[in-house]
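Chemist: here are the coordinates; sequence isn't available:
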């Protein structure tokens, strides 16, 4: 087993940690450095890091505007803003599809990760080639509102999100702890981005009002040139701040997870009871089936967020039972949705939409079963939280593969 995983599994066992260190001191030292950076809130790992790296950290580098990661952030933020604005110009000319706007942001976030934690050539070439192939492929598709092309547009962000995870994890892409750190990064990134975006919205509203008072309407110019540029650049800035262990996002994320999980559980239970009471049927109502799948994805996202924000040495508590209830609820919803999709396929035939929804529901159903079984073992004191987190992180590439399959083959199969 990888030493990083051994350290995480035995974080509450000082005797075992000491034994692992004495057995393989060099490997342990390297793993502690990596593990502590991915779990900065762990006091145990912090003590081990100081013990093993004290000399190296006596004179830490002082914060500076000219630090490598700060400069790279600034340059990439400007490039992301400019690229997004240029892409918007071609979108407005109807020369390319609006989905291309995503290429004004995601590749630059990936570039930030790569520049500040350079991976080996294999990972680097894989990232570069897949981004280039994606961009070329999507601009070869006809600008038509066909189901297969719309599905490709919807699945592209998922594929690029998994690709961004490869850039984040770098050479450690095979480690569960690295993938878990990427999921945590996503939660903290969303919190920080939303917080700063709200401030930007207030500034925008104030600016619009000030110019209206002097008889000028600059809304179109301002949104296309300032707001769009700022939204793209802010993604790089947020990436930098989260990567630099900004305490705001890291400290608030676990509390948000613990607050929202019970609220979501209660809301969904009330909603489902109401649905049964009024007689809504996903088997015959296509729009309700779409809503049902939206609920499923929301529950899955909240559950994964709660799991990833749990500490690796956390014991079972009320939050554990709430998360388990959410997983069971999501499994019930997915089972009903799967049955409705199979019914519609057998009754009305195969279409790109039905096939895509069937595939993703099967993937989610399998993943939920795995997570549920892991949670059951955890609640029975047979394993620790790491087993649950592994059930989440190990499955991530499968979602990426399915997204890639739909993205690159559906427009060809259903042309």
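Modeler: That came through fine. No experiment lies behind these values; they were computed from the predicted model shown. Residues are numbered from 1 along each chain as shown.

Chemist: drop to CA atoms for contacts and neighbour counts, all remaining ones
Modeler: Noted.

Chemist: helices or strands up against the host helix or strand of residue 334?
Modeler: Assigned by DSSP states H and E, residue 334 belongs to helix 318-348. Secondary-structure packing of helix 318-348 (3 or more C-alpha pairs under 8 Å, 6 or more residues apart in numbering; DSSP states H and E): helix 247-278, helix 286-308, helix 352-379.

Chemist: Outside of stretch 16-35 itself, list whatever touches it.
Modeler: Residues outside stretch 16-35 that contact it (C-alpha atoms under 8 Å, 6 or more residues apart in numbering): 3-4, 7-8, 10-11, 45, 48-49, 52, 177.

Chemist: Most neighbours among those residues, please name it.
Modeler: residue 177 (23 neighbours; other C-alpha atoms under 10 Å).

Chemist: got a list of what that residue touches?
Modeler: Counting by C-alpha under 8 Å, 6+ apart, residue 177 makes contact with 4-5, 35, 38.

Chemist: Against residue 278, how distant is it?
Modeler: As for residue 177, its distance to residue 278 is 45 Å (criterion: C-alpha to C-alpha, to the nearest Å).

Chemist: Can you classify the closest residue to residue 363 other than its chain neighbours by secondary structure?
Modeler: Nearest non-adjacent residue to residue 363, counting by C-alpha to C-alpha, 6 or more residues apart in numbering: residue 399, 7.4 Å away. When classified by DSSP: H, G, I helix; E, B strand; the rest coil, residue 399 comes out as helix.

Chemist: burial measure for residue 399, as a count.
Modeler: Residue 399 has 18 nearby residues by other C-alpha under 10 Å.

Chemist: got another, please set it beside the one above:
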């Protein structure tokens, strides 16, 4: 068979060959015969002056008219093939020097984030397996990483427009550093815990501004940042799982020679790895976007029915038993996270959907998920309101009340827009615009909790 000097073309042929071999009804000799036909087509097409990408696209199409398997391959890979044909290589492919430069920048920033975690040690704030985590580390966890992540996006997106935004990017990060450390929090105070939980949410919008080059009011930019956030969360979990395996082997291997690695694991491996993983995960998300489709929308398809069943089962059980919700801080945080996951499922489903496509079964399932979450939110709000009326206001209850109200508004309007879409009274684009327009609300509320709640409640 003819072998082509065009390496990308050979890689495309290899992908086609691997696809054919995965079909159990196609055996070795048949694969070779089909590949021979494909290569003959490619030779004829390239001799007419077509490029490798153009020839491969046409050859697979011609094969598809003769062979159902090739037709299936062409249908499954049509979007990627058209991207390779239409988009110029120099517009999408980074040069080796650019790729190496980005790798070097990412490694430097990841190491800087890891070392930033150790800077407080110079001032007596040590990380020890035998001591409680100093509150300073918890309050400033996002500040060890987010400024460096912002630098990465400014460097990667670098333009004159972004340079003019340096001040606007620095202001929220500097303000976060001030409000995280200026208040006289007593040890274990509720307002300090609220600051720890809400500061990363408030500062994430600064990272978003850097990501979209300051074009925050562009719906496409905000949607890309939402996709990035979901992908980063997935990658971070995967990296954390790998880090857990590494930690386990570290303990096992050093214990085998009578050494206790607690000081290294607690003082270096976990904190430094957790900080550096944010930079590495962001880089992986950026690198992967041009290669394969995002994972978040795929996982949305998987988890939407599961979370719908969970919420319906919870509501049915609560109605059957008459058991009220336990209004403790951990429970309230759990419910807020659950509702945030529902909002995320809606957002990532919207990010992967064609706005012009008609409603389908999955859209109805999404509406059921949103309505179930809306009922759960209403039940939680009723429990919080009853607790406040009986025992008064506390930082935790007011924070939970505000967050549940914010989520209630989002879910209620989302349900309305979904219902209109399913009845063909409105467009899906309206739902997408609503979700994107609502994103800053979460950061604004989180900033209020960080700035206003500590003095309002006497730092208790």
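Modeler: Looks like it arrived, so ask away. Computed from a predicted model, the values in this text were never measured in an experiment.

Chemist: returning to what we had before: which part of the second structure matches the helix holding residue 334 of the first structure?
Modeler: The alignment of helix 318-348 of the first structure onto the second structure (TM-score structural alignment) covers residues 361-391.

Chemist: biggest helix in the first structure, by residue count?
Modeler: Using DSSP state H, we find that the single longest helix of the first structure is helix 176-213.

Chemist: what's whatever helix or strand comes next after it aligned against in the second structure?
Modeler: Next in sequence after helix 176-213 of the first structure, counting helices and strands by DSSP H and E, comes helix 219-222. Under TM-score structural alignment, helix 219-222 of the first structure corresponds to residues 262-265 of the second structure.

Chemist: can you pull the buried residues of that stretch?
Modeler: For stretch 262-265 of the second structure, burial by neighbour count (16 or more other C-alpha atoms under 10 Å) applies to 262, 265.

Chemist: repeat for stretch 395-406 of the second structure
Modeler: Buried residues in stretch 395-406 of the second structure, counted by 16+ other C-alpha under 10 Å: 395-404.

Chemist: That one vs the first structure - mean distance after superposition?
Modeler: Average distance, stretch 395-406 of the second structure versus aligned residues of the first structure after superposition (mean C-alpha distance after the TM-score superposition for the first structure): 1.8 Å.

Chemist: First residue to last residue on stretch 385-400 of the second structure, what's the distance there?
Modeler: For stretch 385-400 of the second structure, the first and last residues are 10 Å from each other (C-alpha to C-alpha).

Chemist: try stretch 3-15 of the first structure
Modeler: Across stretch 3-15 of the first structure, the terminal residues are separated by 15 Å (C-alpha to C-alpha).

Chemist: roughly how far apart are residue 400 of the second structure and residue 457 of the second structure?
Modeler: Counting by C-alpha to C-alpha - residue 400 of the second structure and residue 457 of the second structure are separated by 15 Å.

Chemist: cool, residue 97 of the second structure as well?
Modeler: Going from residue 97 of the second structure to residue 457 of the second structure by C-alpha to C-alpha gives 54 Å.

Chemist: In terms of neighbours, single out the busier of these two.
Modeler: Higher neighbour count among residue 97 of the second structure and residue 457: residue 457, with 13 against 9, using other C-alpha under 10 Å.

Chemist: so what's the more buried one closest to, chain neighbours aside?
Modeler: Closest residue in space to residue 457 of the second structure, ignoring its immediate chain neighbours: residue 395 at 6.6 Å, by C-alpha to C-alpha, 6+ apart.

Chemist: would you turn the contacts of residue 177 of the first structure into TSV with distance to residue 321 of the first structure and secondary structure?
Modeler: What follows is those, written out as TSV (distance: C-alpha to C-alpha, whole Å; DSSP: H, G, I helix; E, B strand; the rest coil):
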residue	distance to residue 321 of the first structure	secondary structure
4	28	helix
5	25	helix
35	27	helix
38	26	helix
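
Chemist: Which pair of these spans the longest distance?
Modeler: Greatest spacing in the contacts of residue 177 of the first structure, by C-alpha to C-alpha: 5 and 38 (11.9 Å).

Chemist: out of the two, which sits in the busier spot?
Modeler: Each of residue 5 of the first structure and residue 38 has its neighbours counted (other C-alpha under 10 Å); residue 38 has more, 20 against 16.

Chemist: Make sure that one is actually in contact with residue 181.
Modeler: Yes. Between residue 38 of the first structure and residue 181 there is a contact at 5.7 Å, judged by C-alpha atoms under 8 Å.

Chemist: Could you name every residue contacting both of the two?
Modeler: Residues touching both residue 38 of the first structure and residue 181 (C-alpha under 8 Å, 6+ apart): none.

Chemist: Surely the residue nearest to residue 457 of the second structure and residue 453 touch.
Modeler: Yes. Here residue 395 of the second structure reaches residue 453: they are 6.9 Å apart, a contact under C-alpha under 8 Å.

Chemist: The residue nearest the centre of the first structure and residue 239 of the first structure, how far apart?
Modeler: Geometric centre of the first structure, nearest residue: residue 186, 4.4 Å, by C-alpha atoms, centre = their mean. Distance from residue 186 of the first structure to residue 239 of the first structure, counting by C-alpha to C-alpha: 9 Å.

Chemist: ok, residue 169 of the first structure - contacts?
Modeler: Going by C-alpha under 8 Å, 6+ apart, residue 169 of the first structure touches 178-179, 182.
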